[in-house]
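> my questions are about this predicted structure, shown below with the sequence.
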Amino acid sequence: MKIREMGERAIIDRISNSLPHNAVLSAGEDDCAVMDLRGDYLLLTIDMLHKSTDFPDKMTPWQIGWMSVAVNLSDIAAMGGYPIAIVTALGLPADTEISFVDEIIEGMNFCAQIFNTNIVGGDTDEHDELTAVCTVLGCVKKEELLRRSGAQIGDLVCVTGELGTAEAGLQAMSMNIPECVEKILTKKLFEPQPRVNEGIALARSGVVTSMMDISDGLALSLYDLGKSSNKGFLINEDKIPILDETRIVSPDLDLPLYGGGDFELLLTVRPDGIEKAKKVCNLTTIGKVTSGDILIKRNGVISKIEARGHEHFIR
C-alpha cells in the first residue's frame, strides 16, 4: 500500500501505534506530546513546512519565517500552555541568497518574541527545496491542561476568530478580485495568528472541556475532536463566523468547513460557563455536543458533515 492511499492521519496513527507509550500523551494523540515534569507538564510539538506545499510564491521570506513558528505555537495554544523555547532546522538549496535566509530568521524571531519565547538552537542542511522544521517546547500547569478528549453531551461548541480565511486567501491569488480584498485574505494566510494568549486564558477559566486548533479545516477538526471524546456535534451553519471578504471568494460553506490554514481554536464549553469563557476570550458559539454523528443544520435541514479537509498525501 502506498502512503497516498492512506492519508496523513492514518500514517500518524500507524507510527504512533508502533512506538512505546511512555508519556502522559504520546505522539499522535493530541496537538502536543505531554511529559510529566512533576509540578507541571512539558508540551512538545513539531511541524515541517515545504516550499512546494506550504509557501506560495507571493510569500516574503519574513512571512515564511513567521508561519514556520506560528503553526507550532498554535499547537501549544491548543493545550492551554505557554511556549518556553524553540529549536529550528532549515533545509536550503545551495543557491539560496543569504539575505533570503536572514529575512526568514527575522520572521521566526519576531513571531517568537511576540509570544514571549526565543529560538535557542537549530541546524541547517542542503535540500532540493526550501524546508523549515520547528520544534516548540511549552509548559502548562497540570490542572490547566486541555485535551481533545473531555467533551460532554450538551456542551457548547465554540471557535475563535473567523473560519475559511486562509483558504480564501489561497484561492484569491488566482482570481480577479479587488486588490484590497486579496491583501486582507493573503495576510491571514501568510501570517497566521496563534491563539496563545486566548488558549492560556481559556485553560485558566476552568470551564473548557476540550480544545484543539483548526489547522486542516473545521470539518476534520470536528471529526478529530469527536473521535477523542467519543461524541458527536450539531453545528449551526448560520453561526459559523466568516469574513465578508471570504464570502466574495466563495459564498458557500466549503471554505470554512473544508479549507485549511486558519489556526483558530475549536473548543467545547460547559453551558453554565459560556459567559465566563466569553469574558476571557472573543468566542463564537457554533453548535453543541451530541451523542451522534457530526452534523450541520442548514436552512432547517440537518445533514452529515463530510470527513474531508486539508490532509497531506491524499490527492
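Looks like it came in fine.
> switch to C-alpha atoms for all contacts and neighbour counts from now on
OK.
> for Gln63, what are its contacts?
Residues counted as contacts of Gln63 (Cα atoms under 8 Å, 6 or more residues apart in numbering) are 104, 107, 190-191.
> now the residues you listed in CSV, with neighbour count?
As requested, the contacts of Gln63 are exported to CSV (neighbours: other Cα atoms under 10 Å):
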residue, neighbour count
Ile104, 23
Gly107, 21
Phe190, 24
Glu191, 22
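> next one for the comparison:
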Amino acid sequence: MGVRLFVELAEIIQRVRSYRGVVRKAPIESIARILMPEHHGNLLAATGEDSAAIRHGKEVLLLAADGIIQDLVDKDPRWAGYCSVLVNANDIAAMGGIPLAAVNVLSCGDADVRSRLVNGMRDACDKFGVPMVGGHLHPDTSYAAVDVAMLGRTTPSRLVLSSGAKVGDSVVFAMDLDGRFTPGIPYSWDTTSRKSPEDVQSRLGVMHKFAPMMTAGKDISNPGCLGTLGMLLEASSKGAHVEVDQIPMPAREDPLQWLLAYQGCGFVVTCPAKSAGRLCSGFESAGLTAAVCGRAKPGSRLELDNGDETGVLFDFRIDRLGCRIPQKI
C-alpha cells in the first residue's frame, strides 16, 4: 500500500521539514566544530556517524551515547529507561557492530520515577543482551533525566559508515513492520517489547551479518525514515531520488505518522545496485521488510516522487541535519 494513496507530497515535505525530530538536529554542527578533533591517532570516524569508530588492534571499537528527550521521561519513565538502552543498541548495530556493555548517567530526585527509569533500563538490557556495567547517579536533582553510553565492536570489513554512499547506489529501507505505536507516545514504533530476546537480537544483528554488502547505513531514529536518509546523504555529500510509495509501511497505519516514526528496529542503507536484491533478501531473512526505494545521485538534493508528484525535501547547500563533517578525520 503506497503513501500516495493517502497524502499529497507537499504535505509530506512540509511535515518532515518542520518535524521536531528533524529541526532539533541543526545545532549539532556548531557543537561538533568545537569538540571534534581534527586528527587523533586511531579515530576512524566521528562526526555524522551513529557511533565513534576507533581502531583497536584488528578490531574497531564503537562508542555511542544518547540522552532521552525530556517529554518522554516525564510522560513514561519506564519506557524512557528502556529506550535509553534501545537507541544505543540501534546505533551500534547501524555501524555494523555488536554491543558489548553500557553505562548510564541517571539524574532524578523522585524515588518512584527513578525506580521506573531503572526498571526500564533493566528490561532493555535483558532484551538486547547488553550488560549495564556502571554509571553515575544524581539522586537530588529537581528534574529527571537518563543518558546512556554503549561500547560495541566490529571489524574493519564490517564497519558501516554514514558517509560512504556512492553515486548510483541503491537506497534500501529495511523495517520491522511487526509492531505497534506505543500508547501515548505517537511516534514511537515499538517492535521489541513483545518479542523474545532471541528475536530482537537476531533482527539487530542483521547489519553486522550483511555489512560487507553496504556502502553506508543508519538506524531510523528521531527524524523518521526520510529525515534519517537525509542525515546519511548529508554525511556522504550526496543527493538522492526516492520513491516515497515504495517505502515499506504496515497496513492500516497513518502514513505521515509512519514516515516520522522512530523505528524500534529499522535501517536505511545504500549498496551497489547489483547487490540490492541479495541485501533485501538478507534483511527479509531476519524478519525485516526491505525494499529498494531510490538511488543516490550527484549533488545536494534529496528529491522525492509520490506517484506523479515530484518535490525536494532537503537541499544540503542550505539545510543542516548535523551530519556534515566539519573536519577531515
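Looks like it came in fine. Note that this is a predicted model, so its numbers are computed, not measured.
> re the thing from before, so which of the contacts of Gln63 of structure 1 persist in structure 2?
Among those, the ones whose aligned partners also touch in structure 2 (both residues aligned by TM-score structural alignment, their matches' Cα atoms under 8 Å) are 104, 107.
> how about CSV for the contacts of Gln63 of structure 1, with distance to Ile64 of structure 1 and secondary structure added?
Listed next are these as CSV, based on distance: Cα to Cα, whole Å; DSSP: H, G, I helix; E, B strand; the rest coil:
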residue, distance to Ile64 of structure 1, secondary structure
Ile104, 6, helix
Gly107, 7, helix
Phe190, 7, helix
Glu191, 8, coil
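> so for the most centrally placed residue in structure 2, what's the nearest residue that isn't a sequence neighbour?
Nearest to the geometric centre of structure 2 sits Asp219, at 2.7 Å (Cα atoms, centre = their mean). Leaving aside its sequence neighbours, Asp219 of structure 2 sits nearest to Phe267 (Cα to Cα, 6 or more residues apart in numbering; 4.3 Å).
> quick one: the helices in the stretch 151-300 of structure 1?
165-172, 179-190, 196-205, 218-229, 244-249, 254-258, 274-280 (DSSP state H, counting those that start in this stretch).
> buried residues, the third one. List them.
Neighbour-count burial for helix 196-205 of structure 1, with 16 or more other Cα atoms under 10 Å as criterion, is recorded at 196-205.
> Gly122 of structure 1: which of those residues is nearest?
Checking these against Gly122 of structure 1 with Cα to Cα, the nearest one is Val196 at 22.7 Å.
> quick one on the thing from earlier: now which residue in structure 1 aligns to the residue nearest to Asp219 of structure 2?
In structure 1, the residue paired with Phe267 of structure 2 is Leu265, using TM-score structural alignment.
> aligned counterpart of the residue nearest to the centre of structure 2 in structure 1, please.
Aligning on TM-score structural alignment places Asp219 of structure 2 opposite Asp213 in structure 1.
> quick one: residues contacting its match.
31, 74-75, 77-78, 221, 263-266.
> export those residues to TSV and tack on neighbour count?
Formatted as TSV, the contacts of Asp213 of structure 1 follow (neighbours: other Cα under 10 Å):
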residue	neighbour count
Asp31	26
Ser74	28
Asp75	33
Ala77	31
Ala78	34
Ser221	24
Phe263	31
Glu264	24
Leu265	26
Leu266	23
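> correct me, but Pro223 of structure 2 touches Gln263?
No - using Cα atoms under 8 Å, Pro223 of structure 2 is not in contact with Gln263; the gap is 10.1 Å.
> out of these two, which sits in the more crowded spot?
Gln263 (28 against 25; other Cα atoms under 10 Å).
> check the spacing between the more buried one and Glu38 of structure 2 real quick.
According to Cα to Cα, to the nearest Å, Gln263 of structure 2 and Glu38 of structure 2 sit 33 Å apart.
> cool, Gly109 of structure 2 as well?
39 Å.
> got it, and Ala53 of structure 2?
14 Å.
> what's the match for Glu29 of structure 1 in structure 2?
Glu29 of structure 1 maps onto Gly48 in structure 2, by TM-score structural alignment.
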